[in-house]
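Undergrad: Sequence first, then the predicted structure:
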Amino acid sequence: MQPSSVAVEDFISPFINLDSDFYAATNYNLMSCGIRKSMSQLTINTMCLLKDEQTFLANGHHMNDTWLIERECLKDRNFRKPSEAFINSNSTVKFAFIRDPFDRFISLYLDKCIRENLCYNCGDDMRCVVRNIHSGLQKYQNHREWRPKGSYIDYHAAPLSWNCNFDRDLSKWHLLMIGSDLEERRSSLLLLENILKRQGVSDELIQKIHNESLSGETDHSTHKSPLRIKAEQQVREDPVVRDLLHKIYLFDYIVFPFKKDRLDAKYQTSFWKIPE
């Protein structure tokens, strides 16, 4: 297939803003955004700790706490809905974890589709899953509404660029790229620690975040799952799955500094641009 034969309208557009999850530690002039299937739990736990260290520690919380653990910080509207003045202040430092889109999809598939069986009654049929995600996101970008059924997975699968109001101020965010293995996790944490240190977070708290984030995995972490090898193989080799994943996530690879070698060769160029 020649690049000119690719229908650009089949691709999911970037920068369609969702109602995102922001978290504010105003005492450190720090704000983060939780992107689903991109270390969102670590993001929440880190920000909860920074917001109110005493309560976090008194309740015995940990960096690997999951959604099943009740946390006081999530009841605080100011924590979850920071003011526009705080969001837009030049002194507010913003960070978000971002993840290779294909890896993020695999994590979503293993967690929500295989483990929880929540994906459009598709079971483990990955082709069925990506078809439904693609059609759901197309409907939303065209009509700005979620389908009554399946919208939970659509929301989790939405492109990275749809999150965090990146459509407004992407250049103001520190983007921490994460991967699925320990070394990539360690590298992203080092970047986070540098941000925290500059914001005046104590060495003791930074060390706690570092140690606990590397010492265990959240209950829904999937990167060591035996099923992951099979899912990765299908993403690499299944032409239907690959075609739809390119149509869903291509612009994430363009907007963010991910390696493009995960993409098919015809998508590693600016194929959509009209020659002058």
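TA: Here it is on my side, so go on.

Undergrad: make it CA atoms for all contacts and neighbour counts henceforth
TA: Noted.

Undergrad: Could you tell me which residues make contact with the spatially closest residue to N27 that is not a sequence neighbour?
TA: Excluding its sequence neighbours, the residue lying closest to N27 (CA to CA, 6 or more residues apart in numbering) is K51, at 7.0 Å. With CA atoms under 8 Å, 6 or more residues apart in numbering as the criterion, the residues that contact K51 are 24-27, 73, 79.

Undergrad: now for those residues, which pair is the farthest apart?
TA: N27 and C73 (13.9 Å; CA to CA).

Undergrad: Tell me which of the two has more neighbours.
TA: Neighbours were counted for N27 and for C73 using other CA atoms under 10 Å; C73 has more, 20 against 12.

Undergrad: just checking, the more buried one touches N59?
TA: No - counting by CA atoms under 8 Å, C73 sits too far from N59 to count as a contact (11.3 Å).

Undergrad: Would you mind measuring from the closest residue to I133 other than its chain neighbours to I87?
TA: Spatial nearest neighbour of I133, excluding adjacent residues (CA to CA, 6+ apart): D154 at 5.6 Å. In this view, D154 and I87 are 26 Å apart by CA to CA, to the nearest Å.

Undergrad: same check, this time on F95
TA: 12 Å.

Undergrad: for V255, same thing?
TA: Separation of V255 from I87 (CA to CA): 22 Å.

Undergrad: coming back round to it: secondary structure class of the residue nearest to I133, three-state.
TA: Following DSSP: H, G, I helix; E, B strand; the rest coil, D154 is assigned to helix.

Undergrad: and here's the other structure:
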Amino acid sequence: MDEREFTKWILNNMDLIVKDNKDPLPKASSFGAISNNIENICDNEPKTCVKKFIHLETRIRSSPKYNIAACLIQKNMSTVLQAIMCFLYDEVRFLSNERSLTRESNNIRLCRKNNEFNNVDKAIKNSNNSWTLLAFSRHPTDRFLSNFIDRCIRKPTKGIYSCNNCKFNMTCFIIKEYEHMIHEQNAIVMRKDFEDMHFFPQNWRCDFHKKLNNYSIIKYKNKNEKELAEVIKSLNDLLYRQNIGNSSLDFIKKEMLKSKTMHTTIDSKVRTYLEDRLISSSFLMEYIVRMYYYDYKLFNYSIPLLNFAF
């Protein structure tokens, strides 16, 4: 069974997933919350929330030809965005090598070390104000679910020890991941393993702690063709303003419309089941909010409403 076949099988094997997620979910808050209104909960109780603007990593891909630099965030269309920036770095080379935006994986990327930086200022040094910084943000709940299914079910990197030793149990993972984030945000040296790079907050990347207001942020959605079309239009408008030609814009648009890769989990039975379980549980969602509170706030997503039993 190859990876694509295994992905299809595991994402529709409900017996395994339901078996590991039968634990009853408490109705009350783990943190003693006494109100269902948690819009400002981390402003009032900062010690129980994951901090904003911890410096985790910055992965910049640049196109000096068009004065544009993009920051990659895992599970925010990062593979396709990296390919787009490689194409814009050298369109002729990209096309002459018969590369595709949807097949340009991280391990075989054409532009390795050519347009890659770990610091915004290095990427755009000696530049003028015509440079544009681009990043995709993703709804925190949607991003968490996508990461959990991809990293903990579809392709766990550490076998049975993956995902906080929780196997497929989402409740176990959420609680342990919250505790792990709280610990790591205060560590002198963060662990930064492969799972961390996927689950840690979006606002910890991209030099957002000092550059957030300089970025053009496109909200990444991929639940249906209409939402994907909105993302493509927003990106097309931004690239057009950087004087990128129509032929290149058409190529990017055409390729992005094919961008539902094997990593896409949105249409699976597992996704439907776990999403319903998560968003219907105020107990679990409070952990999600406390982990990603500043992603909700900084990228303008509504804080979910909770309904605790008192």
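TA: Right, received. Where do you want to start? Bear in mind that the values here come from a model prediction, so they are computed numbers and not experimental data.

Undergrad: hang on, the earlier thing: and V255 and I87 of the first structure? which has more neighbours close in?
TA: Using other CA under 10 Å as the criterion, V255 of the first structure and I87 rank with I87 on top: 18 against 13.

Undergrad: The more buried one looks like it's in a strand, true?
TA: No - assessed with three-state DSSP, I87 of the first structure is helix; it does not lie in a strand.

Undergrad: Just give the closest residue to it, not the sequence neighbours.
TA: M31 is the one closest to I87 of the first structure (CA to CA, 6+ apart), at 7.7 Å.

Undergrad: Check L88 of the second structure too.
TA: Leaving aside its chain neighbours, L88 of the second structure sits nearest to S63 (5.8 Å; criterion: CA to CA, 6+ apart).

Undergrad: among the contacts of K51 of the first structure, which are in strands?
TA: 24-25 (DSSP state E).

Undergrad: Considering the contacts of K51 of the first structure, which is situated nearest to G123 of the first structure?
TA: The closest of the contacts of K51 of the first structure, once distances to G123 of the first structure are taken by CA to CA, is C73, at 35.0 Å.

Undergrad: Please pull up the equivalent of that closest one in the second structure.
TA: Mapped onto the second structure by TM-score structural alignment, C73 of the first structure lines up with C111.

Undergrad: Could you find the closest non-adjacent residue to that match?
TA: C86 (5.7 Å).

Undergrad: Residue in the first structure paired with the one you found?
TA: Aligned partner of C86 of the second structure by TM-score structural alignment: C48.

Undergrad: Likewise for N222 of the second structure?
TA: Match for N222 of the second structure (TM-score structural alignment): S180.

Undergrad: I'd say that match and S225 touch.
TA: No - between S180 of the first structure and S225 there is no contact under CA under 8 Å: 11.2 Å.

Undergrad: Those two: who's more crowded?
TA: Under the criterion of other CA under 10 Å, the comparison of S180 of the first structure against S225 puts S180 first, with 16 against 12.

Undergrad: pretty sure the more buried one belongs to a strand, no?
TA: No - the assignment for S180 of the first structure (three-state DSSP) gives coil, which keeps it out of a strand.

Undergrad: Next, the contact list for it, please.
TA: 103, 223.

Undergrad: Can you show me the strands along the second structure?
TA: 60-63, 68-71, 116-117, 132-138, 215-220.

Undergrad: okay if I get the ones you listed as JSON lines plus distance to I252 of the second structure and mean neighbour count?
TA: Converted to JSON lines, those look like this (distance: least, CA to CA, whole Å; neighbours: other CA atoms under 10 Å):
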{"stretch": "strand 60-63", "distance to I252 of the second structure": "15", "mean neighbour count": "26"}
{"stretch": "strand 68-71", "distance to I252 of the second structure": "15", "mean neighbour count": "24"}
{"stretch": "strand 116-117", "distance to I252 of the second structure": "20", "mean neighbour count": "20"}
{"stretch": "strand 132-138", "distance to I252 of the second structure": "16", "mean neighbour count": "22"}
{"stretch": "strand 215-220", "distance to I252 of the second structure": "16", "mean neighbour count": "18"}
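
Undergrad: how about these, which one is nearest P156 of the second structure?
TA: Per CA to CA, nearest to P156 of the second structure of these: strand 132-138, 22.0 Å.

Undergrad: Alignment lookup: the residue nearest to L88 of the second structure to the first structure.
TA: Looks like S63 of the second structure aligns to A25 there (TM-score structural alignment).

Undergrad: Then M181 of the second structure?
TA: Per TM-score structural alignment, M181 of the second structure is aligned with L137.

Undergrad: residues in contact with the residue lying closest to that match once chain neighbours are set aside?
TA: In this structure, L137 of the first structure finds its nearest non-sequential neighbour in D154, 6.5 Å apart by CA to CA, 6+ apart. By CA under 8 Å, 6+ apart, the contact list for D154 of the first structure reads 133, 136-137.

Undergrad: V241 of the first structure: which of the residues you listed is nearest?
TA: Checking the contacts of D154 of the first structure against V241 of the first structure by CA to CA gives I133 as the nearest, at 11.2 Å.

Undergrad: Can you report how many residues lie near the closest one?
TA: When neighbours are defined as other CA under 10 Å, I133 of the first structure has 25 of them.
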